[in-house]
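[1] predicted model and sequence follow; I will ask about them next.
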Amino acid sequence: MAENRAQRIARFIEPLRVRPGSTVDLATDFDPRYKADLTKAEGVALLAEGVELLDEFQARLAAQDSRGVLFCLQAMDAAGKDGTIRHVMSGVNPQGVRVSSFKVPSEEELDHDYLWRYQCRLPRRGEIGIFNRSHYEEVLVVRVHPEYLRRQRLPEEGRDPDVWERRYREINDWERYLVENGFSVVKVFLNLSKEEQRQRFLSRIDLPEKNWKFSSADVRERRHWGAYQRAFSEMLSATSTPWAPWYVVPADRKWFARICAAAILGHALMEIDPQYPTVGEQARKDLMTARRELEQEGPGSGAARDRKKKRRK
């Protein structure tokens, strides 16, 4: 049964996987409205199943306490990162999950190498760490806005035209290091169409309860849509590796994006296949001793009857 479930999930997410070594063109290779012939009603049931699976495997991951998972989410504004995290992780123990968001780097962060702040927020063994935006900002927003690179106080030779190729290599090496030390790296790009983003921005403006989500900076960033699409395409091509492949999730339908994210994370946990620890013979004997003591305190035990007699006196 478990093997059939794993195979079914693997087949479902395979069309979303960026084959390592391939060249990606987002405009032609991935459809933001793809939904695998599912209806929304079917999707609701599948998401519930996925959340239940994550709950099961996260508990085992925490109990085993030898492996961890880093789940990276990248996307354009309004693609649904927050909602994806909220829905996909709705059934798991919050003590075993840590979510980190990365905004404009602080002065302290700028005084370190560009990966330092991400290294500081990595999950511990037994945890699922979620990066809401991630170290890939360093080859996306920093690339689209060269002034951000200048603020990173790099030496002159660190700002030459080869900087992006170097960063792809450094990121690949860093992720390989994490994987080899027991931390699976799961990477999801929520692929939103430009028209769907426009509609979501309008909704944020028109609905008072969504006004807080909107900033005029979102529209200014939208003007760089083409540059971002090129940066995303090159990033996916250069950093989808056998040890940490990218998955491009269609994001125009929020319900489908959430199913995909749950399936991708669930598949990673199933590949780890964490197990509850087993206790040794002496520990088992101690458990049986404790059990007998607890049973003797039960309502029908001799000890319980003696306590009752004393109360009557």
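    That came through, no problem. Numbering: from 1, shown residues only.
[2] CA only for contacts and neighbour counts going forward, please
    OK.
[3] can you give me the helices in the stretch 151-300 of the chain?
    In the stretch 151-300 of the chain, the segments counted as helices under DSSP state H, counting those that start in this stretch are 163-180, 194-206, 216-222, 225-239, 254-272, 281-296.
[4] just put these in a markdown table and tack on mean neighbour count and distance to residue 99.
    Formatted as a markdown table, those follow (neighbours: other Cα atoms under 10 Å; distance: least, Cα to Cα, whole Å):
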| stretch | mean neighbour count | distance to residue 99 |
| --- | --- | --- |
| helix 163-180 | 16 | 18 |
| helix 194-206 | 15 | 24 |
| helix 216-222 | 12 | 23 |
| helix 225-239 | 19 | 22 |
| helix 254-272 | 23 | 14 |
| helix 281-296 | 11 | 36 |
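[5] right, and those helices - which one's nearest residue 130?
    helix 254-272 (10.7 Å; Cα to Cα).
[6] pasting the second one now:
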Amino acid sequence: MAALPRLAARPAASLRPGMPSARSAGVAAAAASSSSSSSSSSRRLHCSALASSSQRSSSSSSSSSSSSSSTAPEPISLLHKVLLGTGAAVASLHNPARGDMIALLSELSGEPVLPALRDAMLASPEGRRVLLQRPQIHTKSVDMAYLRGLQEGTFGKEYTRWLDWNNVGPDTRAEVLHVNDETLRYVMTRNRQAHDMHHVLCLMPVSHLGETVVKIFEAAHFGLPVSYLSSLAGPLRLSAAERAQLFGGAGGGLAGWAWREGRRVKPLIGVYWEERWEQNFDEMRAELGFEEPLPSRSQRSIVRAAAHSRSAMTSSMFAQRLVRKRERGK
């Protein structure tokens, strides 16, 4: 396994808006101590250190202006959450395209799951660095031009190619507003901002089919209730041919593959994506435990069509990947 690449040539501003200066060396020492112990008492020590660090950083005006996730929203009551969640669930089922309602529902229904995701971050040195440094994934903190200029085959190059192919960007994720705990709010923010990374790792485009496959993967991997809801509602928007791709074929189709991958791969919530831009993409997928989705008959027909027209590559990023490998082999 190749060593993780470093971004020594990049200024700190190209990685994230900045780490609050109030996060002291004592917090870092508390994080380092957990590498020798995974007990519940160690987790409590980390959570206490993170909480005290958050309180210190929130008292600093420069810290509060460095990142939107450091601005604490007003706490809301349980009754308010129930009412908001019910309304968001009804709106999401009525119109699955309402991204704002889905984001709201994810916050209101996912808070009980967030402590487990936080503990998964604390379980590795890489995840602890993410939780302590609080990097953000958007164009104010990530140098997209630099990523586009990386060598072929690197994670950063594949990520920006996926963004360009699908005509999307990293600035579309809604701010997390309804998670009261500051640390858990960042965990939700990190998971939300990394959604495009999950697409890239699963080799899926922004489409009804691709989104459904990724939601199935996320449901199995993270366990957030809104991912299960999206996994159930997603197939209703698919055509008959797309549903055949999703459920047909060996191993339960793409749905079966996504579920197995979600249960098997290493915890993605603790991956420091910003440290891995220069890492080989195939090696990173293998390190995290991903396997290639098996192409169905319909996907193979897409590959053949894409050999004549790149615009035909609309159903699966896996097809795009096969075409690029075929072209490099000529």
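    On my side now, so go ahead. The model shown is predicted, which means the values in this text are computed figures rather than measured ones.
[7] TM-score for the pair, please.
    In this superposition the chains share a TM-score of 0.25, using TM-score structural alignment, normalised by the length of structure 1; 137 aligned residues with a Cα RMSD of 6.8 Å.
[8] distance to residue 142 of structure 1 for the helices of the stretch 151-300 of structure 1 - can I get that in JSON lines?
    As requested, these are exported to JSON lines (distance: least, Cα to Cα, whole Å):
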{"stretch": "helix 163-180", "distance to residue 142 of structure 1": "10"}
{"stretch": "helix 194-206", "distance to residue 142 of structure 1": "21"}
{"stretch": "helix 216-222", "distance to residue 142 of structure 1": "13"}
{"stretch": "helix 225-239", "distance to residue 142 of structure 1": "10"}
{"stretch": "helix 254-272", "distance to residue 142 of structure 1": "26"}
{"stretch": "helix 281-296", "distance to residue 142 of structure 1": "54"}
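[9] of those, which is nearest residue 51 of structure 1?
    helix 254-272 (6.8 Å).
[10] that older thread, so which of the helices of the stretch 151-300 of structure 1 is nearest residue 150 of structure 1?
    Evaluated over the helices of the stretch 151-300 of structure 1, closeness to residue 150 of structure 1 peaks at helix 163-180, with 12.0 Å, by Cα to Cα.
[11] relative to residue 45 of structure 1, which of the helices of the stretch 151-300 of structure 1 is closest?
    Residue 45 of structure 1 sits nearest to helix 254-272 of all the helices of the stretch 151-300 of structure 1, at 9.5 Å, using Cα to Cα.
[12] what does the closest one rub up against?
    Contacts with helix 254-272 of structure 1, where a contact means Cα atoms under 8 Å, 6 or more residues apart in numbering, come from 6, 9-10, 12-13, 35, 40, 43-44, 46-47, 50-51, 53-54, 57-58, 67, 71, 80, 84, 87-88, 184, 186, 188, 190, 247, 249-251.
[13] at 6 Å what do you get?
    Helix 254-272 of structure 1 has contacts (Cα atoms under 6 Å, 6 or more residues apart in numbering) with 47, 50, 54, 84, 88, 249-251.
[14] dump those residues to TSV, plus neighbour count and distance to residue 62 of structure 1.
    As requested, these are exported to TSV (neighbours: other Cα atoms under 10 Å; distance: Cα to Cα, whole Å):
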residue	neighbour count	distance to residue 62 of structure 1
47	22	22
50	26	18
54	25	12
84	22	22
88	24	18
249	29	27
250	24	30
251	29	30
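[15] among those, which lie within strands?
    Members of the contacts of helix 254-272 of structure 1 lying in strands (criterion: DSSP state E): 249-250.
[16] please tell me how far residue 46 of structure 2 sits from residue 25 of structure 2.
    In this view, residue 46 of structure 2 and residue 25 of structure 2 are 13 Å apart by Cα to Cα, to the nearest Å.
[17] any common contacting residues for these two?
    Common neighbours of residue 46 of structure 2 and residue 25 (Cα under 6 Å, 6+ apart) do not exist.
[18] which one's more surrounded, those two?
    Per other Cα atoms under 10 Å, whichever of residue 46 of structure 2 and residue 25 has more neighbours is residue 46, with 24 against 9.
[19] can you pull the contacts of residue 303 of structure 1?
    Contacts of residue 303 of structure 1 by Cα under 6 Å, 6+ apart: none found.
[20] which element, helix or strand, includes it?
    helix 302-312 (DSSP states H and E).
[21] residues of that helix that come out buried?
    Going by neighbour count (16 or more other Cα atoms under 10 Å), nothing in helix 302-312 of structure 1 comes out as buried.
[22] that helix vs helix 281-296, what angle?
    40 degrees (axes from the mean of the first three to the mean of the last three Cα atoms, to 10 degrees).
[23] related to what we said a few turns ago, which among the helices of the stretch 151-300 of structure 1 is found nearest to residue 116 of structure 1?
    helix 163-180 (11.3 Å).
[24] against which helices or strands is that closest one packed?
    Contacting helix 163-180 of structure 1 under the criterion 3 or more Cα pairs under 6 Å, 6 or more residues apart in numbering; DSSP states H and E is no other helix or strand.
[25] identify the residues contacting that helix?
    Contacts for helix 163-180 of structure 1 (Cα under 6 Å, 6+ apart): none.
[26] could you check the angle that helix makes with helix 225-239?
    Using the same axes, to 10 degrees: helix 163-180 of structure 1 against helix 225-239 is 50 degrees.
[27] burial of residue 90 of structure 2, as a residue count?
    Look at residue 90 of structure 2: counted by other Cα under 10 Å, it has 13 neighbours.
[28] residue 185 of structure 2 too?
    With other Cα under 10 Å as criterion, residue 185 of structure 2 counts 22.
[29] tell me which element it falls in.
    Here residue 185 of structure 2 is assigned to helix 182-193, by DSSP H and E.
[30] and if you look at residue 102 of structure 2?
    Counting by DSSP H and E, residue 102 of structure 2 is found in helix 99-110.
[31] list the buried ones in the helix or strand where residue 55 of structure 2 lies?
    Element membership of residue 55 of structure 2 [criterion: DSSP H and E] is helix 40-58. By 16+ other Cα under 10 Å, the buried positions in helix 40-58 of structure 2 come out as 42-43, 45-47, 49-51, 53-54, 56-58.
[32] can you classify the residue nearest to residue 93 of structure 2 when sequence neighbours are not counted as helix, strand or coil?
    Take residue 93 of structure 2 and drop its neighbours on the chain: the residue closest to it by Cα to Cα, 6 or more residues apart in numbering is residue 233, 7.4 Å away. The local conformation at residue 233 of structure 2, judged by DSSP: H, G, I helix; E, B strand; the rest coil, is helix.
[33] re earlier: with respect to residue 294 of structure 1, which of the contacts of helix 254-272 of structure 1 is nearest?
    Nearest to residue 294 of structure 1 out of the contacts of helix 254-272 of structure 1 is residue 54 (Cα to Cα; 33.4 Å).
[34] show me what contacts the closest one?
    residue 266.
[35] good, wrapping up.
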